[in-house]
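In: Model the structure of this input:
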Amino acid sequence: MASQTESSLTPTDRSSPSAVSNTNITVLPAPEQCERDLKQEAITIFLSGAIDKGSAIPWQDDVYQRLRSHPCLQQSFLSRPVVLFNPSRSDWDSTWIESPEFQPWHEQVTWELDKLAEADIVAVHLPATSQAPISMMEMSLVLGGGKQRLVVCCADKFWKRGNVEMMAERGHGKLVNNLDAMVTALVGAIQSVSIYKWGKLVSEEKTGK
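Out: Have a look, this model is predicted:
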């Protein structure tokens, strides 16, 4: 939650943070809101992870691109839209006071907490180069709720790797250590959500099975 130095996203392609849509996958940046119809029909994923003032790898863009090109999520297979909740915002100011009394910061944190609670799936990225305290708190909130599918990409040398392993096991989260495995797990989670919400795999909806 919200310091853009840790939890938020900084896309490398600045043309894509708002209303980016390919093969039914859309990126929704803070503080934008989903249209009601899209919100009801979509499978939603909250992206949580360190950016360390822009020095961390742009994993969020990588995940978006890999999901967009994944064969199981191509337009011909994916009838339900997928929305990636992106905590990044183009007007973020690092001088904002981190206090509930400061309206812009309050708006950001409120958006993150709301979208974290709304998401069907939460993806957490914990690299070895960051302590990622905000992402750890977000993961704890998800585990405490027990209602969402959690996918955690945690580096083997992350400073609290042991704690993450035990938390993921306790909360039945999927724990991986690389982005390839994370994307595979997210595709599986998308399919699971589709079955849970609508009783069908996304590919079955297209074929009418």
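In: rest of the way, CA atoms for contacts and neighbours
Out: Fine.
In: Strands of this structure, residue ranges please.
Out: Ranges of strands in the chain, per DSSP state E, are 20-22, 25-29, 43-49, 82-86, 121-126, 149-154, 174-176.
In: Identify each buried residue in the last one, please.
Out: Within strand 174-176, the residues that qualify as buried by neighbour count (16 or more other Cα atoms under 10 Å) are Lys174, Leu175, Val176.
In: Could I get the contacting residues of the second one?
Out: Listed by Cα atoms under 8 Å, 6 or more residues apart in numbering, the contact set of Leu175 reads Val151, Val152, Cys153, Cys154, Glu165, Ala168.
In: Before we compare anything, build this one as well:
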Amino acid sequence: MASKQDTAAQGTPVSGGTASQHTTPPKPSADAEDAAKDKKPGTVSIDQDVEDKDHQLPPHPEPLPPQHPSFIHCMPPKNPAITKNKHSVFLAGSIEMGNAVQWQPHMVKRLHHLPITVCNPRRGHWNTSIIPAKDDMDFKTQVEWELKALDDVTVVCFFFDHNTRSPVTMLELGLLAEKHKVVVCCDKRFWKSGNIHIVCGKYGIPYCETFEGLVGLIMKELKKNDLDVDENGKLLSEPSSAD
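Out: Below is the predicted model:
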């Protein structure tokens, strides 16, 4: 079983240490498998297994609840299917060209029992010939996909892998700090954790230091937006259809 969920108040850290057990990332989603089939020369996998040497990801609860029929896992370049569900979550956080721990598929598994859309920017493969410049259409498509999804979703969750630098993740947090839909997980071992925690405190952003705590913060934010879930994330009633 997963460790007891952390609880958090806005702008205050959640107590609780780092998970003590190693866990293997879940099987890639159908979207990731499709991306793998389409892999072309000159691309790198960002869905490769990454050793969770510091045990940042806790084991999943057993058994995991089944996937909800309305659950959608959306990755670029597919158009974010946000309007099909009333509630949605963007997985903002460390990728580092595939060197960050596989926290995104781990989170997808923790949310897939809900009638929500999860927007995950960690696409299966990345073409190494893409130039990070506004004139590169592939790069521009990826960035614009992320910006649109960040604007449109109900909740944006940030996870900082403490073994990464994650400059884009910090940029996105700064961009959204004044929005009232952000939750953050940042361990003290992250190289700029002090900056992250101060920003969260200033803008009243709920934050924690463990993945399990982040799951709880997402559930609280969804509940604030009228998704009927209990403190453990169990769906109590189906939401009304999206407008």
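In: re earlier: among the strands of structure 1, which is nearest Glu98 of structure 1?
Out: Glu98 of structure 1 lies closest, by Cα to Cα, to one member of the strands of structure 1: strand 43-49, at 18.6 Å.
In: From Pro26 of structure 2, how far off is the residue nearest the centre of structure 2?
Out: Structure 2 has Leu91 as the residue nearest its centroid, 2.5 Å off, counting by Cα atoms, centre = their mean. Distance, Leu91 of structure 2 to Pro26 of structure 2, using Cα to Cα, to the nearest Å: 16 Å.
In: thinking again about what came up before, mind listing what the counterpart of the residue nearest to the centre of structure 2 in structure 1 touches?
Out: Alignment note (TM-score structural alignment): Leu91 of structure 2 maps to Leu47 of structure 1. Leu47 of structure 1 is in contact with Gln60, Leu84, Phe85, Asn86, Pro87, Val122, Ala123, Val124, counting by Cα under 8 Å, 6+ apart.
In: at 6 Å what do you get?
Out: Residues near Leu47 of structure 1 by Cα atoms under 6 Å, 6 or more residues apart in numbering: Ala123.
In: Which stretch of structure 1 lines up against the helix ranked longest in structure 2?
Out: The single longest helix within structure 2, with elements called by DSSP state H, is helix 137-152. Helix 137-152 of structure 2 corresponds to residues 103-118 of structure 1 when matched by TM-score structural alignment.
In: what's the closest non-adjacent residue to the counterpart of Asp93 of structure 1 in structure 2?
Out: Alignment of Asp93 of structure 1 against structure 2 is given by TM-score structural alignment, with Asn127 as its counterpart. Nearest residue to Asn127 of structure 2 in three dimensions, chain neighbours excluded: Thr43, at 4.1 Å (Cα to Cα, 6 or more residues apart in numbering).
In: how close does the match of helix 137-152 of structure 2 sit to structure 2?
Out: For stretch 103-118 of structure 1, the mean deviation from structure 2 after alignment is 0.8 Å (mean Cα distance after the TM-score superposition for structure 1).
In: right, and the strands of structure 1 - which one's nearest Ile190 of structure 1?
Out: strand 43-49 (6.8 Å).
In: Against structure 2, what's the mean shift for that closest one, could you check?
Out: Compared with structure 2 after the fit, strand 43-49 of structure 1 shows a mean deviation of 0.9 Å (mean Cα distance after the TM-score superposition for structure 1).
In: I am assuming the residue nearest to Asn127 of structure 2 contacts Arg123, so please confirm or correct that.
Out: No - judged on Cα atoms under 6 Å, Thr43 of structure 2 makes no contact with Arg123 at a distance of 11.6 Å.
In: okay, the two: which has more neighbours?
Out: Set Thr43 of structure 2 next to Arg123 and count neighbours by other Cα atoms under 10 Å: Arg123 wins out with 20 against 14.
In: Can you tell me how far the more buried one is from Asp228 of structure 2?
Out: Taken as Cα to Cα, the span from Arg123 of structure 2 to Asp228 of structure 2 is 30 Å.
In: Val215 of structure 2 too?
Out: According to Cα to Cα, Val215 of structure 2 and Asp228 of structure 2 sit 15 Å apart.
In: who's more crowded, these two?
Out: More crowded of Val215 of structure 2 and Asp228, by other Cα under 10 Å: Val215, with 21 against 17.
In: Helices of structure 2, start to end?
Out: Assigned by DSSP H, structure 2 shows helices spanning 30-37, 103-111, 137-152, 167-176, 193-203, 211-224.
In: In JSON lines, list those along with distance to Asn79 of structure 2.
Out: Converted to JSON lines, these look like this (distance: least, Cα to Cα, whole Å):
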{"stretch": "helix 30-37", "distance to Asn79 of structure 2": "13"}
{"stretch": "helix 103-111", "distance to Asn79 of structure 2": "18"}
{"stretch": "helix 137-152", "distance to Asn79 of structure 2": "8"}
{"stretch": "helix 167-176", "distance to Asn79 of structure 2": "20"}
{"stretch": "helix 193-203", "distance to Asn79 of structure 2": "30"}
{"stretch": "helix 211-224", "distance to Asn79 of structure 2": "22"}
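In: Among those helices, which comes closest to Gln67 of structure 2?
Out: With Cα to Cα as the criterion, Gln67 of structure 2 lies closest to helix 103-111 of the helices of structure 2, at 8.4 Å.
In: Over in structure 1, find the residue span the closest one aligns onto.
Out: Counting by TM-score structural alignment, helix 103-111 of structure 2 corresponds to 59-67 in structure 1.
In: mean deviation (superposed) between that stretch and structure 2, please.
Out: Superposed on structure 2, stretch 59-67 of structure 1 shows a mean distance to its aligned partners of 1.3 Å (mean Cα distance after the TM-score superposition for structure 1).
In: Would you mark the buried spots in that stretch?
Out: Buried residues in stretch 59-67 of structure 1 (16+ other Cα under 10 Å): Trp59, Gln60, Asp61, Asp62, Val63, Tyr64, Arg66, Leu67.
In: what residues does that stretch touch?
Out: Pro11.
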